[in-house]
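Chemist: Build me a structure from this.
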Amino acid sequence: MTDEPQYLTHPATSRWHDGVTIGERYATDMVVAHPMVPVEELRMEPLAPMLVPEEPRSGVLDPSECWHCPARGREHWIWADEHWHVVGAHDSGLPWIGGLAPNAHLRLDELGPDEVTTMGVVIKRLAGAVQSLDGVARTHFARWGDGSAHFHLAFAARPLGMMQARGWMLELWDDVLPRTDAGLLADHNRQVAAAMAAMSGEALV
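Modeler: Model (predicted):
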């Protein structure tokens, strides 16, 4: 017996789904040839069945399990204000990697007027704080949202001069590169938090 919920699923259908073949191993020539993809070989898994309904993301069935929320995740926060908080990683191959999320347990479509009107300002400030770190050329940020229902943006620092890490390859390099010294990551977390707190909110490290 298992306590995990069981889902009755069926294949997803749409005109797009009709155009792909489940079980097909598609060629990767276009990916390998891309100037921003520093790989010599790439072999994809066969295309897996696309089933619905999808299993609920973290925090959907039980918001108390959400690690973006204060109850579980506050120990990882490095800065916060009334509406937003920043998390800084303690393990990475990059100079800095972290995230931005609202303090309240909200999906993107649930953000209130306060979160919507302040989000752009906070994104700009966090991107600038990360880019000001020594050895950083640019701040990347993105939103996927497939792991957690709690809206969040991922931020990462592209190392200065590392042109192989342009675009979406930076996230791959984070796992490939040797681990950044823990003391350096802690210093960078403090610098990012201080830069954010210099304008508003509170540094938590």
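
Chemist: hey, let's count contacts and neighbours off CA atoms from now on
Modeler: Will do.

Chemist: which ones are touching N189?
Modeler: Residues in contact with N189, defined by C-alpha atoms under 8 Å, 6 or more residues apart in numbering, are 78, 88, 96, 205.

Chemist: Closest to H140 out of the residues you listed?
Modeler: Nearest to H140, judged by C-alpha to C-alpha, of the contacts of N189 is W96 at 10.6 Å.

Chemist: Confirm A157 sits in a helix?
Modeler: No. Read with DSSP: H, G, I helix; E, B strand; the rest coil, A157 is strand and lies in no helix.

Chemist: Hmm, it is touching A129, no?
Modeler: No. If you go by C-alpha atoms under 8 Å, A157 and A129 don't touch, sitting 10.2 Å apart.

Chemist: more neighbours, those two?
Modeler: Set A157 next to A129 and count neighbours by other C-alpha atoms under 10 Å: A157 wins out with 25 against 18.

Chemist: quick one more, to check against the first:
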Amino acid sequence: MAETPQEWYARARAAIETDGYRHTQLEEWSSWPWTGELTPKPLDPPAEAEPERHGAGGVDCHTCRAAGELDPGYVVWHDDGWMLGLPLEPRAVPFALFLMPRRHADLQDLTPAEAARQGELLTALEQAACAALAVPRIQVARWGDGSEHLHWWLYARPAGMLQLRGTFLSHWDELLPPVPADRFRADQLRVVDELVRRVGGRRTGEGKGSGGSAGLEGRTPVRE
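Modeler: Here you go, the predicted structure:
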């Protein structure tokens, strides 16, 4: 029988009380963003139930609304099944977009055809970003604990910025000065145009302006 959350917690808590937290060498990584000692928080016990995520069941889901309205202030590319969202908060890295299905679905809900297109798009997005911008590769992350609607976080660092490699890129993205908004948007659209050339879809029309964001201000999917 698999270990239950309660058993996992009891085992981990007992080990912490006896031996403390494990020693890591994270602070020795060149990509570690901080100096000085950090103290781990106490380990909380498992909750009785998982909290409901935003937009559960497609109800009041801002990503579904964005998929329906296709406001170019947020959605910069789409095809029949997928779309790319532009982060609404300032970003420091040269490339950052969300890849999301247009229908309400989490990763485990995708059909084989949707999963195949997802894989094709992730590959093509790295190819497009590397062709359009001075980036070496993209980093792909999925958390999904805050919003039920599947959203892949896509990031890329500037080529040669070795200190930003790997696991902590998303943290550097929040610490460093942001790219000017007009520059950031223009660069994401360069990637979009290259993506269209490679796998189709279309850049979302520019006629509505760029400030509406489908009522999503303050609702960018949280990285949880």
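
Chemist: May I have the TM-score of the superposed chains?
Modeler: Once superposed, chain against chain, the TM-score is 0.83 (TM-score structural alignment, normalised by the length of the first structure); 193 aligned residues with a C-alpha RMSD of 2.4 Å.

Chemist: picking that back up, most neighbours among the contacts of N189 of the first structure, which one?
Modeler: If you count neighbours using other C-alpha under 10 Å, the busiest of these is W96, which has 29 neighbours.

Chemist: Hmm, that one is touching L126, no?
Modeler: No. The criterion here is C-alpha under 8 Å, and W96 of the first structure misses it with L126 at 11.7 Å.

Chemist: now the equivalent of M83 of the second structure over in the first structure, what's its secondary structure?
Modeler: Using TM-score structural alignment, the equivalent of M83 of the second structure in the first structure is H85. Secondary structure, three-state DSSP: H85 of the first structure is strand.

Chemist: Can you tell me how far H85 of the first structure is from A195 of the first structure?
Modeler: Per C-alpha to C-alpha, to the nearest Å, H85 of the first structure is found 14 Å from A195 of the first structure.

Chemist: Helix, strand, or coil at L99 of the second structure?
Modeler: L99 of the second structure ends up strand, using three-state DSSP.

Chemist: looking at it, it is touching P87, isn't it?
Modeler: No. The criterion here is C-alpha under 8 Å, and L99 of the second structure misses it with P87 at 10.9 Å.

Chemist: ok, the two, which is more surrounded?
Modeler: Neighbour count, other C-alpha under 10 Å: between L99 of the second structure and P87, L99 has more, with 23 against 19.

Chemist: ok, W29 of the second structure to Y155 of the second structure distance?
Modeler: The gap separating W29 of the second structure from Y155 of the second structure is 20 Å, by C-alpha to C-alpha.

Chemist: Which one's more surrounded, those two?
Modeler: Y155 (23 against 11).

Chemist: what sits against that one?
Modeler: For Y155 of the second structure, the contacting residues are 93, 95-97, 138-140, 169-170, by C-alpha under 8 Å, 6+ apart.

Chemist: just F95 of the second structure next, same as before
Modeler: Neighbour list for F95 of the second structure: 129, 154-157, 184, 187-188 [criterion: C-alpha under 8 Å, 6+ apart].

Chemist: from the residues you listed, which single one is nearest H62 of the second structure?
Modeler: Taking the contacts of F95 of the second structure together and measuring to H62 of the second structure by C-alpha to C-alpha, the closest member is L154, at 19.1 Å.

Chemist: The closest one and F98 touch, don't they?
Modeler: Yes. Counting by C-alpha under 8 Å, F98 is a contact partner of L154 of the second structure at 6.1 Å.

Chemist: Looking only at neighbour counts, state which of those two leads.
Modeler: Legend: neighbour count by other C-alpha under 10 Å for L154 of the second structure and F98, higher for F98 (23 against 20).

Chemist: Check whether that one really touches H149, as I assumed.
Modeler: No. F98 of the second structure is beyond contact range of H149, at 11.4 Å (criterion: C-alpha under 8 Å).

Chemist: In the first structure, spot the helix with the most residues.
Modeler: Identified as the longest helix of the first structure according to DSSP state H is helix 113-131.

Chemist: helices or strands next to that one in the packing?
Modeler: Under the contact criterion of 3 or more C-alpha pairs under 8 Å, 6 or more residues apart in numbering; DSSP states H and E, helix 113-131 of the first structure touches strand 136-142, strand 153-159, helix 182-197.

Chemist: Could you say which of the ones you listed is packed most deeply?
Modeler: Ranked by mean neighbour count, those are led by strand 153-159 with a mean of 23 (mean count of other C-alpha atoms under 10 Å).

Chemist: Which helix or strand lies directly C-terminal to that strand?
Modeler: helix 169-176 (DSSP states H and E).

Chemist: residues of that following helix that come out buried?
Modeler: Buried positions in helix 169-176 of the first structure, judged by neighbour count with 16 or more other C-alpha atoms under 10 Å: 170-171, 173-174.

Chemist: quick one: contacts of stretch 29-49 of the second structure?
Modeler: Defining contact as C-alpha under 8 Å, 6+ apart, one finds that stretch 29-49 of the second structure is touched by 5-6, 9, 13, 21, 26-27, 162-169, 171-172.
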